[in-house]
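Asker: dropping the sequence and predicted coords here.
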Amino acid sequence: MKKAQGWRVVVVAISAFVLLVLVAAAWLYRDYRHFAGTPLMQTTTHSIDIPRGATLKSIIVMLQARGTTHAPELYWRALAAGMGVSDRLHAGEYALDPGLTPRTLLSRMAEGRVVQHMFTLVDGWTFAQVRAALAQAPKLRHTLQHLSDAQVAQRLGIEAPNPEGWLLPQTYAYVLGDSDMDVLRRAHAAMQRTLAADWAARAPGLPLQTPYQALILASIVEKESALASERPRIAGVFVRRLQIGMKLQTDPSVIYGLGVAYHGAITYKDLQTDTAYNTYTRYGLPPTPICMPGAPALYAALHPAPGKALYFVARGNGTHQFSDTLQEQNAAVAKYILHRQP
């Protein structure tokens, strides 16, 4: 009788223990399920940089150290195992957005959906401006500081003294680990494609012998035009001047040739100071582009508007007055420059 009672006590104890284990397991499972779909502990957008060779454990430690999660490692391991991604998490920079759940974060890491940063190369920038902007770009490896413009051109495979003009202005995406040279390579490849396509479809009879000459002319059109609608007309003026052997006489090329000697206002002395880029003292195109022309300026240079105008002058409101003769040009200059009439 006592033996039976002893066994009964043992059975009850075991049953109670099993029940306790089941209750605890059920609670843990419910807590785990809640963890997997509950947003991480943050209210603003941040990012986390996962280095190469990082393990799941080290990633969890990084998240815990940042206060992004207080969940135990066991939960993260169970979730990763259940998703089949424990050994498939990629290095890189990942966004930690408000509302992001552990499941979504692990999914991003498994798919390599890293943060993409954007760098915009603006129409009309010089290469010096490009270099300065790249130096300030976040999360980008900076390698240009000890390279000359000629060395950069060589690394890009550009057969010119510098990369001026050879980068297509638009927005380029890059990720953590990319370098400034990676961005330049993409911009150069984009310009090569655009220039090749426009050159192949160029208008007939242009006084341009090579795509590079088209690039030079496009850079002048870019600097001379504020309105997209005027670019073909401005290109037409310069094309006609080249055709008849007339000097281009464009201020932006003179300014480019002056370099650091230019102080914000072009003078008569500047126009008389001979440099390789002074189109008042020299005939033809300057030796290189004077900026990075955008695709519209490049298209205009290769598809100039027809007409007879050989001159133009700024009206002071962003538009230009075009003239066929020097007499008309002098009158326009008197009106819009000398007297500043509306």
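Answerer: Structure received.

Asker: only C-alpha atoms from now on, for both contacts and neighbour counts.
Answerer: Will do.

Asker: so what's Ala110 closest to, chain neighbours aside?
Answerer: Spatial nearest neighbour of Ala110, excluding adjacent residues (Cα to Cα, 6 or more residues apart in numbering): Leu89 at 4.5 Å.

Asker: what about the strand or helix carrying Ala218, distance to the chain center?
Answerer: Assessed by DSSP states H and E, Ala218 sits inside helix 211-224. How far helix 211-224 lies from its chain's middle: 22 Å, per Cα atoms, centre = their mean, to the nearest Å.

Asker: now do stretch 186-197
Answerer: Taking mean C-alpha positions (Cα atoms, centre = their mean), stretch 186-197 and its chain are 15 Å apart.

Asker: against that first model, consider the following:
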Amino acid sequence: MRLIKKLIYLAIVCAIAGMVAFIFWAKNPITESGEPIPFTVTPGSGVGLASQQIARAGVPVQPFLFSMLARVTQNAGKIKAGSYELKPGTTPRQLINQLVRGEFAQESLTIIEGWTFKQMRAAIAARKSLNQDTAQLSDQELMSKISTEYKSPEGLFFPDTYLFAKNTSDLQIYKQAHALMLTRLNAAWEKRDASLPYKTPYEALIMASIVEKETGQKSERAMIAGVFVNRLRLNMMLQTDPTVIYGMGDSYAGNIRKKDLETDTPYNTYTRVGLPPTPIALPGAQSLAAALGPAKTEALYFVSRGDGSSQFSTNLPDHNKAVNQYQR
């Protein structure tokens, strides 16, 4: 009888010790240092299979204990499939919560202000961690999956840094960037001066793209927009080189010749009055702000000083002097 009592007592002590050890394990970091460990939980995995996948990926966790923790915390059926990272300092309990919340490992992709849509597509296509679901689509086919309003994609994606989980569809990046551009454009449109010579937000977007390509000086964007707005109001040709370059496409070899300025294309603002038919690049927030809030100026001309800044003039004689001084 005494032996039975001792065995029962020993069992209780062992159970308590095991429980304490289990709680201690659940609350202490799986790894203290080192690089994050990537792992993937495949769709349809139960907690047991998920625990094995995590361990096989190199996470130093015992699958049986991890499965037990998920069941004890009533999270066994809540784990989400996806790609994750175990960061140093993460405890088993925190890892369970990460899997339940679907806190997937994220990568980033930066779309640069002033890029063309062609450059954006190339950057997205180069990311092997994205599912390339749109790779075989033309620009027009891709746009049809994003918007029913616009057919040409140029300019309609906001340049920014986008976070995504591994194996996300590349279409999701396009949709996110397009939605953000519309949000920024419409917000700027609502605050515009009603006297501006734009009939639609899209026309303002075209102007913003021209401003984006005309200068790298953020402080001059409003002035340059002011010059182009003045020209639109007077029905003057915009005569801006970046539109000509865009219209030349792949034939542009790094310099513009007189012949190029005289060759008519829908984007040649030396041969056609008004805005080109589409944007010529992806404008950033400051170019949008400049296009819809241009400087109040009488200037009709500007020329580069060669140091990144521009000389603005209100009349052609002064402009020609500036061209002689800074360009010739």
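Answerer: Perfect, thanks for sending it. Owing to the predicted nature of the structure, the values given are computational and were not obtained by experimental measurement.

Asker: tell me the contacts of the residue nearest to Ala110 of structure 1?
Answerer: Contact analysis of Leu89 of structure 1 by Cα atoms under 8 Å, 6 or more residues apart in numbering lists Leu56, Leu106, Met109, Ala110, Glu111, Gly112.

Asker: identify the residue of structure 2 aligned to Gly165 of structure 1.
Answerer: Under the alignment (TM-score structural alignment), Gly165 of structure 1 maps onto Gly155 of structure 2.

Asker: hang on, that match is in a strand, isn't it?
Answerer: No: going by DSSP: H, G, I helix; E, B strand; the rest coil, the assignment for Gly155 of structure 2 is coil, not a strand.

Asker: all strands of the stretch 201-342 of structure 1, in order?
Answerer: With DSSP state E, counting those that start in this stretch as the criterion, the stretch 201-342 of structure 1 has strands at 311-314, 320-323.

Asker: mean neighbour count and distance to Asp274 of structure 1 added to those strands, as JSON lines?
Answerer: Below are the strands of the stretch 201-342 of structure 1 laid out as JSON lines (neighbours: other Cα atoms under 10 Å; distance: least, Cα to Cα, whole Å):
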{"stretch": "strand 311-314", "mean neighbour count": "19", "distance to Asp274 of structure 1": "22"}
{"stretch": "strand 320-323", "mean neighbour count": "18", "distance to Asp274 of structure 1": "27"}
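
Asker: what would the ones you listed look like in a markdown table with distance to Leu217 of structure 1?
Answerer: Below are the strands of the stretch 201-342 of structure 1 laid out as a markdown table (distance: least, Cα to Cα, whole Å):
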| stretch | distance to Leu217 of structure 1 |
| --- | --- |
| strand 311-314 | 16 |
| strand 320-323 | 18 |
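
Asker: roughly how far apart are the residue opposite Gly259 of structure 1 in structure 2 once aligned and Lys259 of structure 2?
Answerer: In structure 2, Gly259 of structure 1 lines up with Gly249, judged by TM-score structural alignment. Gly249 of structure 2 sits 15 Å away from Lys259 of structure 2, going by Cα to Cα, to the nearest Å.

Asker: all helices of structure 2, in order?
Answerer: Ranges of helices within structure 2 are 2-27, 47-56, 63-72, 92-101, 117-125, 139-144, 170-190, 201-214, 221-233, 241-248, 258-262, 285-292, 316-326, based on DSSP state H.

Asker: Tyr162 of structure 2: which of these is closest?
Answerer: Relative to Tyr162 of structure 2, the nearest member of those by Cα to Cα is helix 170-190, separated by 7.3 Å.
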